[in-house]
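*Asks:* What shape does this take:
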Amino acid sequence: MKTEQWNSKIIIVEQFESNNQLLSDDSMGIYFHLADNNQMIIHFKPLNEVFKQEVFTTSEGLLINFERDLIDEDDIEYALDVMSLFNKYPKFILNKLLEIKQVQSIIGLLKTEYNNKEASYIMFKTVLKVLILHLIRYQNNQFLDQDLNQKRVFQFLELMETEFLNQTKTLFYANKMGISTKRLNQILKEKLNLTAKQIIQQRQVTEAKRRLVKSEITTKELAFLLDFDSVSSFSRFFKKNIGVSPTIFKTDYKKNIP
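*Replies:* Reported below is the predicted structural model:
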């Protein structure tokens, strides 16, 4: 796959200035900025979200933005770890010089491959995975020192990622975690500014879009897969979140395929 064909899947942007530079809603973003105090500040953009405004106080950093496809091609455990990485903390700080140098080194390899006229998609994807695995390791090391509520957020996100196709009720997750639905929503609102239902619905939207463009699934089959009572209720839900019906969304996507 040629570098010029990557723009639909991967972009690297230096002097990142606004969310308008991002790929689709179904993309994930990592913004790296080296602060004056020799800290590396890393911001994560999960699926269906944008970067917080504080990211744009400086344009001296670097953005790596990629479509979800790049992690879906790998095993489920890796994909789950990536989802957790992007949802634990919107902002993550590296303080250790060795870790910062390791991240900078990997980013250098990514930039070199990205700008190479004979670039290899597999090589780029592999180096990106190495970068993400390093960030997962660093984040998990710091995660051990975080408060109980932050750990509950991680527990919910991990559980939701594996169960959302069959379980869409907040009560199920609260029972699994041994807390009340009210307490679960309080924790999620405090840490992510979203309720459990809103997070589950975001995940349903992402999965619906992915299935519509990656398979020949029908709207009826998709409604059943995502645990909706009827096709009409799923269609209303999809249109409310995306702005068009599932059928139109799929048709428009196919029209735009080169």
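*Asks:* Only C-alpha atoms from now on, for both contacts and neighbour counts.
*Replies:* Noted.
*Asks:* what residue lies at the spatial centre of this protein?
*Replies:* Within the chain, one residue has its C-alpha closest to the average C-alpha position: by Cα atoms, centre = their mean, that is residue 46, at 3.2 Å.
*Asks:* From the contact counts, what lies against the longest helix seen in the chain?
*Replies:* Ranked by residue count under DSSP state H, the longest helix found in the chain is helix 121-143. Secondary-structure packing of helix 121-143 (3 or more Cα pairs under 8 Å, 6 or more residues apart in numbering; DSSP states H and E): helix 76-88, helix 97-114.
*Asks:* List the buried residues for the host helix or strand of residue 249?
*Replies:* In this assignment (DSSP states H and E), residue 249 forms part of helix 246-256. The neighbour-count criterion (16 or more other Cα atoms under 10 Å) identifies 246, 249, 250 as the buried residues of helix 246-256.
*Asks:* repeat for stretch 165-177
*Replies:* 165, 167, 168, 170, 171, 173, 174.
*Asks:* With secondary structure and distance to residue 108 added, can I get the residues you listed in CSV?
*Replies:* Output for the buried residues of stretch 165-177, formatted as CSV (DSSP: H, G, I helix; E, B strand; the rest coil; distance: Cα to Cα, whole Å):
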residue, secondary structure, distance to residue 108
165, coil, 38
167, coil, 42
168, coil, 41
170, helix, 43
171, helix, 46
173, helix, 41
174, helix, 43
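*Asks:* this one next, for a side-by-side:
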Amino acid sequence: MSVVNRRNKIQIVREFKSNESLLSGNSMGIYFDFIDKHKIIIHFKPLNEVFSKEVFISKSGLLVNFERDLIDEDDIEYALDVMSLFNKYPQFVLTHRDEVVKVQQVIHLLKAEFYNDEASYIMLKTLLKVLLLHLIRYQNNNFLKQDLHQKRVFKFLELMETHFLNETNAEFYANTIGISVKRLNQILKEKLNLTAKQIINQRQITEAKRVLIKSNISTKELAFKLGFDSVSSFSRFFK
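*Replies:* Reported below is the predicted structural model:
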């Protein structure tokens, strides 16, 4: 992958001053605020969101921002773990010495590869995956029990990742979780500022873009793959 294309997929920003420098709404961001050698505050930007203003107070941090399809190219379990990492809490703090050192080491390798004129896309993707897997492990080790609403958000996201090609109505997800559609939408609006249908639609759009880029599938085949009954209805939706 060329340098230009590579940097459309992943970026590292040392002086992160505003949300305007993010790749896109479909990107996921992690801001590492290095307080001292024993403490890192880690802020997460899930899909379709922006960082809170408190992130820009720090002058010593580093942004790692990447497009969603970098995780979609791997297995579904990994993608779900990453989605959970970004949606659990907006931030968490690392203070355990070994965890801080390990994260710093991986970030150092990722930065070195990113700024290398002959950087490898595969190497960048692999180092990013190593970093995310470490964060998933540390977050699971450090966080308290999630509240009930947050658990329902995770359950919806897990179900949606597995079933969005065949189940596009909120009723399926609400019934599976065991709550009403109205209550599901209230919880999702509170936690993610989107309704179930909006989240499903965004996931379909992401998948459509990924498939169009990665394969020679026709528009008609893609429309039916995503559950549309006609090309015209898919075209109206995509526009």
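*Asks:* Overlay the chains and give the TM-score.
*Replies:* Counting by TM-score structural alignment, normalised by the length of the second structure, the TM-score of this superposition works out to 0.86. Behind it: 239 aligned residues with a Cα RMSD of 2.5 Å.
*Asks:* still on that earlier bit, how about the helix holding residue 249 of the first structure, which residues of the second structure does it hit?
*Replies:* Across the second structure, nothing matches helix 246-256 of the first structure (TM-score structural alignment).
*Asks:* Mind giving me the packing neighbours of that helix?
*Replies:* Going by 3+ Cα pairs under 8 Å, 6+ apart, helix 246-256 of the first structure lies up against helix 196-214, helix 231-242.
*Asks:* Quick one, which of the ones you listed gets closest to residue 144 of the first structure.
*Replies:* helix 196-214 (23.3 Å; Cα to Cα).
*Asks:* Tell me which of the helices and strands packed on helix 121-143 of the first structure lies nearest to residue 62 of the first structure.
*Replies:* helix 97-114 (9.3 Å).
*Asks:* Next one: the counterpart of residue 15 of the first structure in the second structure from residue 58 of the second structure, what distance?
*Replies:* By TM-score structural alignment, residue 15 of the first structure lines up with residue 15 in the second structure. Residue 15 of the second structure sits 10 Å away from residue 58 of the second structure, going by Cα to Cα, to the nearest Å.
*Asks:* Tell me, how many residues neighbour the closest residue to residue 173 of the second structure other than its chain neighbours?
*Replies:* Distances taken as Cα to Cα, 6 or more residues apart in numbering put residue 156 closest to residue 173 of the second structure, at 6.4 Å, once the chain neighbours are dropped. Neighbourhood size, residue 156 of the second structure [other Cα atoms under 10 Å]: 21.
*Asks:* about what we covered before: including distance to residue 178 of the first structure and mean neighbour count, could the helices and strands packed on helix 121-143 of the first structure go into TSV?
*Replies:* Formatted as TSV, those follow (distance: least, Cα to Cα, whole Å; neighbours: other Cα atoms under 10 Å):
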stretch	distance to residue 178 of the first structure	mean neighbour count
helix 76-88	20	18
helix 97-114	36	16
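*Asks:* Redo those helices as a markdown table? Include distance to residue 23 of the first structure.
*Replies:* Output for these, formatted as a markdown table (distance: least, Cα to Cα, whole Å):
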| stretch | distance to residue 23 of the first structure |
| --- | --- |
| helix 76-88 | 16 |
| helix 97-114 | 16 |
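*Asks:* For residue 136 of the first structure, find the nearest of those helices.
*Replies:* helix 76-88 (6.0 Å).
*Asks:* Relative to the second structure, which residues correspond to that closest one?
*Replies:* Taking TM-score structural alignment, helix 76-88 of the first structure hits residues 76-88 over in the second structure.
*Asks:* Superposed on the first structure, what's the mean shift for that stretch?
*Replies:* For stretch 76-88 of the second structure, the mean deviation from the first structure after alignment is 2.1 Å (mean Cα distance after the TM-score superposition for the first structure).
*Asks:* who's in contact with that stretch?
*Replies:* With Cα atoms under 8 Å, 6 or more residues apart in numbering as the test, stretch 76-88 of the second structure has contacts from 44-46, 71-72, 132, 135-136, 139, 146, 150, 154, 157-158, 161-162.
*Asks:* Take the residues you listed and keep only those in strands.
*Replies:* When strands are assigned by DSSP state E, the members of these inside them are 44, 45.
*Asks:* Which among the contacts of stretch 76-88 of the second structure count as buried?
*Replies:* For the contacts of stretch 76-88 of the second structure, buried by 16+ other Cα under 10 Å: 44-46, 71, 132, 135-136, 139, 150, 154, 157-158, 161.
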